[in-house]
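Novice: Provide a 3D model corresponding to the input given below.
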Amino acid sequence: MTRLTVLAGPTAVGKGTVSAYIREHFPQVWFSVSATTRPPRPGEVDGVHYHFLSDAEFDELIASGSLLEYAVVHGRHRYGTPRAAVEAEIARGGSPLLEIDLQGARQVREAMPEALFVFLAPPSWEELVRRLVGRGTETQEERERRLASAKIELAAESEFDRTVVNTEVGAAAGEIVGLMGLNTDEMENL
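Specialist: So this is what the prediction gives:
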């Protein structure tokens, strides 16, 4: 039976980078496109990276029960996972993977406790800080807010079924895909 895999972890741990690697090297993995009220970052495309919505549009999805999970992240913007697309992929027998935050993972656990919950951890706190600062996409105030959130998120690791340490992107991606029950050897030869 197909089972949803949920990938979560602290800010700047590399969830997006690992997910991008999986998208490129393991095309059999299906990713949900999350909805968000935050503005696009440079290079992000609506409908590809996220569904960029107004607050009113996001409120409509909540009211209609159309989100599997949603949350305010880092005290600023809302993110959510459209329910219908995930349910359709599970019904199709695909290999769905959600890359979401801790709050969302907790909601998905309530809605779909049979899912596999994977925590992506940094090799160390110092490396997490280095990655966040190195991105250069946030202000100093935003970095401080994200690091405060990261401390809370790291403390939730025990809520997950498995932990993958993101020391090297390809290795972390392969480990996650392996946990999903997919054959990683075949994909490496593509």
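Novice: Every contact and neighbour count from this point should use C-alpha atoms.
Specialist: Fine.
Novice: ok, which stretches of the chain are helices?
Specialist: Secondary structure of the chain, counting by DSSP state H: helices at 15-25, 55-63, 83-92, 102-111, 125-135, 140-154, 169-179, 184-188.
Novice: The fourth one: which residues count as buried?
Specialist: Which is helix 102-111. For helix 102-111, burial by neighbour count (16 or more other Cα atoms under 10 Å) applies to 102, 104-106, 108-109.
Novice: Check stretch 60-69 too.
Specialist: 61-62, 66-69.
Novice: so which of those comes closest to Pro96?
Specialist: For those, the closest approach to Pro96 (Cα to Cα) belongs to Leu68, at 13.5 Å.
Novice: mind checking how far the closest one is from Glu168?
Specialist: Taking Cα to Cα, to the nearest Å as the measure, Leu68 falls 30 Å from Glu168.
Novice: Excluding chain neighbours, what is closest to Phe26?
Specialist: Met187 (6.2 Å; Cα to Cα, 6 or more residues apart in numbering).
Novice: burial count for the one you found?
Specialist: 13 (other Cα atoms under 10 Å).
Novice: Quick check: it touching Val29?
Specialist: No. With contacts counted by Cα atoms under 8 Å, Met187 stays clear of Val29, the gap being 11.2 Å.
Novice: List the buried residues in stretch 162-173.
Specialist: 163-166, 169, 172-173.
Novice: Now do the end-to-end distance for that stretch.
Specialist: 14 Å.
Novice: Quick one: residues in contact with that stretch.
Specialist: Stretch 162-173 has contacts (Cα atoms under 8 Å, 6 or more residues apart in numbering) with 13-14, 17-19, 21-22, 117-123, 157, 175-176.
Novice: Second chain to compare with the first, below:
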Amino acid sequence: MTQTATAPGRTGMLVILSSPSGAGKSTLSRRLLSQDDGISFSISATTRPPRPGEEDGREYYFRDRAEFERMIAAGEMLEHAEVFGNLYGSPIGPVRSACNAGRDVLFDVDWQGGQQIRNSAMGRDAISIFILPPSIEELEVRLRKRAQDAPEVIARRMREARREMSHWAEYDYILINDDLDTCYGELESILTAERLRRARRPDIAARARIMSGEIKEIT
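Specialist: Have a look, this model is predicted:
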């Protein structure tokens, strides 16, 4: 069911979604983006060259290393990391514009990216959600069922998963993805509640102040 989450006067929020590989984060993200028209996916910037068919501003913001490093130094990145010789990061400009328009922005990042976002200039607008598998054994089963990786790659992914999961306590919400529909329903509930917070509804606060003043005048 499609939701319309943008509303006059509502400030958007940064939704950080993290999980170990195989816990279902990508599936939940795709479902959320397809069913909730009040949230957009954060487009990253990168120094790697575009691949055939990719467009600047659609898949990535393509920047050369000098410009990317300038943006980091100027505080124009919410988070960034170097992966296999290329820089990746989340430019703050498009995120701030979306939030000012009342739209939420989804970040599919690891614990390090989430930590950087929470410590950034927009950290007060962020909520963080960590997705856990039902068990470490089930996570390994899911990775093996993919039939995409060699055994040594699966073993490496399991080591990485344990490191990622060791940071669960840094997040605002923890969801266990035992049943996808249930987990998605819980994710929706979190967003609904967070969107209704008084701090994110200055329009409601203004109306409450007016009504409070009217009541005082009557009494």
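Novice: quick one on the thing from earlier: which two from the buried residues of stretch 162-173 of structure 1 end up farthest apart in space?
Specialist: The widest separation within the buried residues of stretch 162-173 of structure 1 (Cα to Cα) is 14.3 Å, between Thr163 and Val169.
Novice: sorry, back to before: now for the helices of structure 1, which one comes closest to Arg76 of structure 1?
Specialist: helix 140-154 (9.8 Å).
Novice: Would you mark the buried spots in that closest one?
Specialist: 143, 146-147, 149-150, 153-154.
Novice: Save those residues as TSV, and put in distance to Ala35 of structure 1 too.
Specialist: Shown next, in TSV, are the buried residues of helix 140-154 of structure 1 (distance: Cα to Cα, whole Å):
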residue	distance to Ala35 of structure 1
Arg143	22
Arg146	20
Leu147	23
Ser149	20
Ala150	21
Glu153	21
Leu154	24
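Novice: Need the residue closest to the centroid of structure 1.
Specialist: Glu99 (1.7 Å; Cα atoms, centre = their mean).
Novice: Find the nearest non-adjacent residue to that residue, please.
Specialist: Leu7 (4.8 Å).
Novice: List the residues that contact that neighbour.
Specialist: So Leu7 of structure 1 contacts 15, 97-100, 105, 117-120 (Cα under 8 Å, 6+ apart).
Novice: Between the residues you listed, which sits nearest Val73 of structure 1?
Specialist: Ile100 (10.1 Å).
Novice: That closest one contacts Thr5, doesn't it?
Specialist: No. Contact criterion Cα under 8 Å: Ile100 of structure 1 and Thr5 do not qualify, at 10.6 Å.
Novice: of those two, who's got more company?
Specialist: Neighbours of Ile100 of structure 1 and Thr5, each counted by other Cα under 10 Å, are more numerous for Ile100; the result is 24 against 20.
Novice: any idea what sits nearest the counterpart of the more buried one in structure 2, other than its immediate chain neighbours?
Specialist: In structure 2, the residue matched to Ile100 of structure 1 (TM-score structural alignment) is Val109. Closest residue to Val109 of structure 2 apart from its sequence neighbours, by Cα to Cα, 6+ apart: Ser18 at 5.6 Å.
Novice: Distance-wise, check the one you found relative to Gly113 of structure 2.
Specialist: Taken as Cα to Cα, the span from Ser18 of structure 2 to Gly113 of structure 2 is 9 Å.
Novice: now do Ile190 of structure 2
Specialist: 21 Å.
Novice: what's the burial count for Trp30 of structure 1?
Specialist: The number of residues near Trp30 of structure 1, taken as other Cα under 10 Å, comes to 18.
Novice: ok, so what distance separates it from Ala63 of structure 1?
Specialist: Distance from Trp30 of structure 1 to Ala63 of structure 1, by Cα to Cα: 26 Å.
Novice: start and end residues in structure 2 for stretch 152-166 of structure 1, please.
Specialist: Against structure 2, stretch 152-166 of structure 1 falls on residues 163-177 (TM-score structural alignment).
Novice: how far does that stretch sit from the chain's center?
Specialist: Here stretch 163-177 of structure 2 shows a centroid-to-chain-centroid distance of 14 Å under the convention Cα atoms, centre = their mean, to the nearest Å.
Novice: repeat for stretch 175-189 of structure 1
Specialist: Counting by Cα atoms, centre = their mean, stretch 175-189 of structure 1 comes out at 18 Å from the chain centroid.
Novice: Name the residues that touch it?
Specialist: Against stretch 175-189 of structure 1 from outside (Cα under 8 Å, 6+ apart): 5, 22, 25-26, 95, 116, 118, 164, 174.
Novice: Next, the buried residues of it.
Specialist: 175-177, 179-180, 182, 184.
Novice: Equivalent analysis for stretch 87-95 of structure 1, please.
Specialist: 89-90, 94-95.
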